[in-house]
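In: Give me coordinates for this.
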Amino acid sequence: MARFNFNPGPAALPKSVLETAQKEFTNYDSTHMSVLELSHRSKSYEDIHFEAVKRLRSLLDIPEQYEVLFLQGGASQQFAMVPMNFLNSEQSASYIVSGSWSEKALKEAKSIGQAEIYASTKDTNYTKIPDVHSIQNINEKTAYVHLTSNNTIYGTQWRDFPETDTTPLIADMSSDILSRRFDVRSFSLFYAGAQKNLGPSGVTVVVADRQFLEKSRKDIPTIFSYQTHVEKHSLYHTPPTFSIYMLNLVLKWVEEQGGIDAIESLNKQKAEKLYDAIDHSNNFYKGHAEVASRSAMNVTFTLENKELEELFLQEAEEAGFSGLKGHRSVGGLRASLYNAVPLEAVNALCSFMDDFRHRHQ
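Out: Below is the predicted model of the structure:
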């Protein structure tokens, strides 16, 4: 039986990437050792490390004045590292709150300094992205504006990012990085946990303007300073070597698919297919997000009642579909359509949904 992986993260990885990792697992590059065993100071590992940086720069068209870092701790650690580095007692930070993860980022910032909500859609249960086209009336002492580009739990996504003039814009892009093209120069810093589109869990990518990084505080612990990791090329301490190796394989796979533009086109096709199944179900399936804010990465929807949802999940699991249960905080159903989820899987899910509806409507 085929198995279709719609898990929200850790998520699906390309089959060819897994096969390459399996082939090289015990003997990487004729070293007769696994990447797991290689010293992070060895040439074999450093080749992987810097090749991954080069590939990411090329795919995202990252300008030379931006640093690329491979860190640990996931986006959750970045929630704290950002204000630790850029928020001082004379400044405040503005957060655009569009879901649970931006709530958590705001909470961490408040534990370090002054932070406020610039805009929020909590009153609508996060069914949409805040209507913010440009950041206005920002105090000159605002250190930065922070947003979350895609909201995995609620299934919403920024279509276009707000303009902030001279105020630094920071983004958590954990769940949609590498899924579409965007202008890196719009951001002073963005970060992403790898376990959605970049690779396995364990490594977090941070991309930041070098001039912005120079403004970071000097009175914080060494390990939490971005400058520490810039100076040591993300090799200040032992990095998550195997996760970075897998990240490099995934980046190579994206290149082989035709790059970001090809990936974005396929992601659009997958999302349109699934939303069409929801919209033409005569309200049997109901989407959570408003149409203008729908995510191409996480499709969230509900059925008439919990009993029907539980039956759907049971039959879906038996039919080979994994990861369709909605987040515990909102319930319902969720299909995550990250880069490595093939169109075949989405077609199969739509067919299953259509069959289930005809049998239970």
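
In: Could you use CA atoms for every contact and neighbour count after this?
Out: Will do.

In: Just after the helix ranked longest in the chain, pick out the following helix or strand.
Out: Counting by DSSP state H, the longest helix found in the chain is helix 260-279. Sequence order places strand 286-287 as the next helix or strand after helix 260-279, per DSSP states H and E.

In: Mind checking what helix or strand follows that next one in sequence?
Out: Sequence order places strand 298-302 as the next helix or strand after strand 286-287, per DSSP H and E.

In: counting contacts, what elements does that next one pack onto?
Out: Counting contacts by 3 or more Cα pairs under 8 Å, 6 or more residues apart in numbering; DSSP states H and E, strand 298-302 packs against helix 260-279, strand 286-287, strand 333-336.

In: okay, the angle between that strand and helix 260-279?
Out: Using axes from the mean of the first three to the mean of the last three Cα atoms, to 10 degrees, the direction of strand 298-302 lies 0 degrees away from that of helix 260-279.

In: Identify each of the strands in the stretch 1-150 of the chain and give its residue range.
Out: 4-5, 66-71, 92-97, 114-120, 142-148, 150-151 (DSSP state E, counting those that start in this stretch).

In: now the angle from the third one to strand 142-148?
Out: Here strand 92-97 points in a direction 20 degrees away from that of strand 142-148 (the same axes, to 10 degrees).

In: Equivalent analysis for the second one, please.
Out: Here strand 66-71 points in a direction 60 degrees away from that of strand 142-148 (the same axes, to 10 degrees).

In: Second input sequence below; structure requested for side-by-side comparison:
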Amino acid sequence: MSRAYNFAAGPAALPEAVLKTAQEELLEWRDAGASIVELSHRGPEFLEVAREAEADLRRLLTIPDDYAVLFLAGGATTQQALIALNFASPGQKADYVVTGHWGKTALKQVTPYVDINIAASGEDGGFRTIPARETWRLSKDAAYVHITANETIHGVEFRPAWGETPPDVGDVPLFADFSSSIASEPIDITRYGLIYGGAQKNLGPVGVSVLIVRRDLLERTGQPRANIFNYASHLQAESMLNTPPSYNWYLAGLVFKWMLAEGGVEEFARRSEEKSRLLYTTIDTSGGFYRNDVDPAVRSRMNVPFFLRDESLNDKFLIEAKDAGLISLKGHKVLGGMRASIYNAMPVEGVRVLAAFMKDFQNRHG
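Out: Below you'll find the model as predicted:
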């Protein structure tokens, strides 16, 4: 039985080559006599895995030495709460630019800890665009400015057609949730104070997060917190302050190696452009049978929500798509409709098959 093309938003598809390597190494990792998931995270075998993963990620994303890399348990939502605890003093303002569901989620996590300033929000327009940079109402004394680089549900992404990306926020450090677009194109890490993301979209499996932070920011006092919530302590312990999600970390490391072998972020930027252009063209040339409501200047390359003109065909579309080997296309409950997530692990051929199916479905039901 052949594997389907999986358009899930997260947990998302992993590269087949990575799954095969994990399968081969599941019972025994490199003559260790046991699986990597059974070995101590403090033993030499897992330390090798962890250090290789960090080195590969640094190479993949061109991370400067003055930035620390942490591998942490949980998802991006956990980091959203910890960011405020680590980098904002009690009562200090933090600026948030809200461009979709996950931007709103980030606000919920920090409400108990900081004085939130919503510098800009696209909610009044249904999160179909990003407010122009000149309309942002930034604070002069903010601890940081937070953005969501790509909104997984609403399909909105900071793109060059919108304006300077990343946006210039002056001397205040820019923090960004990159969960659903990290490693899909080159990033100038030095333009950010902190980048974070759950791994389960482009970097690996669910259960582990990556945080990249400028080292000098870790010197901030932040707020009273338990040591387990202190990023500086995690760094000192090489992300092993407590038992980490070691198998998830190992799998992420395999994904990093795969991306490097495939040509790195430059190659995935090319593929992402090809995949997203193909899918948006299919939607835009359908005569309204399909539609995407996002401002073209900020359309996501990773997550493409779309709607059928006749919503009574939704179930039929999903059933026939599954029969054609195309799964996980149902839209998020917040929006409804359909959504195709086309992360790095989705091959161009998978999007070609989806586009062909969409045209055929329109011909038969339009």
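
In: The longest helix of the first structure against the second structure, how far on average?
Out: Its aligned residues in the second structure lie a mean 0.7 Å from helix 260-279 of the first structure after superposition (mean Cα distance after the TM-score superposition for the first structure).

In: and the counterpart of Ala226 of the second structure in the first structure, how many neighbours?
Out: The alignment partner of Ala226 of the second structure in the first structure, by TM-score structural alignment, is Pro221. Residues lying near Pro221 of the first structure (other Cα atoms under 10 Å) number 10.

In: repeat for Thr124 of the first structure
Out: By the measure other Cα under 10 Å, the count of residues near Thr124 of the first structure is 9.

In: swap in Asp141 of the second structure?
Out: By the measure other Cα under 10 Å, the count of residues near Asp141 of the second structure is 12.

In: Then Lys273 of the first structure?
Out: Lys273 of the first structure, neighbours per other Cα under 10 Å, totals 16.

In: and the gap between it and Arg185 of the first structure?
Out: Using Cα to Cα, to the nearest Å, Lys273 of the first structure is found at 32 Å from Arg185 of the first structure.

In: With Ser201 of the first structure instead?
Out: Ser201 of the first structure sits 27 Å away from Arg185 of the first structure when distances are taken as Cα to Cα.

In: what do you get for Met353 of the first structure?
Out: For Met353 of the first structure relative to Arg185 of the first structure (Cα to Cα), the value is 41 Å.

In: Neighbour count: those two, which is higher?
Out: Met353 (20 against 15).

In: Need the three-state assignment for the more buried one.
Out: Here Met353 of the first structure is recorded as helix under DSSP: H, G, I helix; E, B strand; the rest coil.

In: What's it aligned with over in the second structure?
Out: Per TM-score structural alignment, Met353 of the first structure is aligned with Met358.

In: Which neighbouring residues are in contact with the nearest residue to its match once chain neighbours are set aside, exactly?
Out: Excluding the flanking residues, the one nearest Met358 of the second structure by Cα to Cα, 6 or more residues apart in numbering is Thr282, at 7.7 Å. Residues near Thr282 of the second structure by Cα atoms under 8 Å, 6 or more residues apart in numbering: 355, 358-359.

In: Need those residues in CSV (columns: distance to Leu326 of the second structure).
Out: Supplementary listing: the contacts of Thr282 of the second structure in CSV, determined by distance: Cα to Cα, whole Å:
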residue, distance to Leu326 of the second structure
Ala355, 11
Met358, 11
Lys359, 14
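
In: right, and out of these, which lies closest to Phe158 of the second structure?
Out: Of all the contacts of Thr282 of the second structure, Phe158 of the second structure sits closest to Ala355, with 24.6 Å by Cα to Cα.

In: And the one helix or strand that closest one maps to against the first structure, how far off on average?
Out: Applying DSSP H and E as the criterion places Ala355 of the second structure in helix 348-365. With the two structures superposed, helix 348-365 of the second structure lies on average 0.5 Å from its match in the first structure, counting by mean Cα distance after the TM-score superposition for the first structure.

In: Packing partners of that helix?
Out: By 3+ Cα pairs under 8 Å, 6+ apart, helix 348-365 of the second structure packs against helix 264-284.

In: Could you tell me where the helix it packs on falls in the first structure?
Out: Aligned using TM-score structural alignment, helix 264-284 of the second structure spans residues 259-279 in the first structure.

In: now do stretch 322-338 of the second structure
Out: Going by TM-score structural alignment: stretch 322-338 of the second structure matches residues 317-333.

In: How far off centre is that stretch?
Out: On the basis of Cα atoms, centre = their mean, to the nearest Å, stretch 317-333 of the first structure sits 19 Å off its chain's mean C-alpha point.

In: which one is Ile228 of the second structure nearest to, not counting chain neighbours?
Out: Leu241 (7.1 Å).

In: what do you get for Pro10 of the first structure?
Out: Pro10 of the first structure sits nearest to Gln195 (Cα to Cα, 6+ apart), 4.8 Å away.

In: cool, and Gln361 of the first structure?
Out: Closest to Gln361 of the first structure by Cα to Cα, 6+ apart is Phe284, at 7.0 Å.

In: mind checking how far that neighbour is from Leu235 of the first structure?
Out: From Phe284 of the first structure over to Leu235 of the first structure (counting by Cα to Cα), the distance is 52 Å.

In: Then Lys218 of the first structure?
Out: 20 Å.

In: wait, Ala176 of the second structure sits on Leu194?
Out: Yes - using Cα atoms under 8 Å, Ala176 of the second structure is in contact with Leu194, at 6.4 Å.
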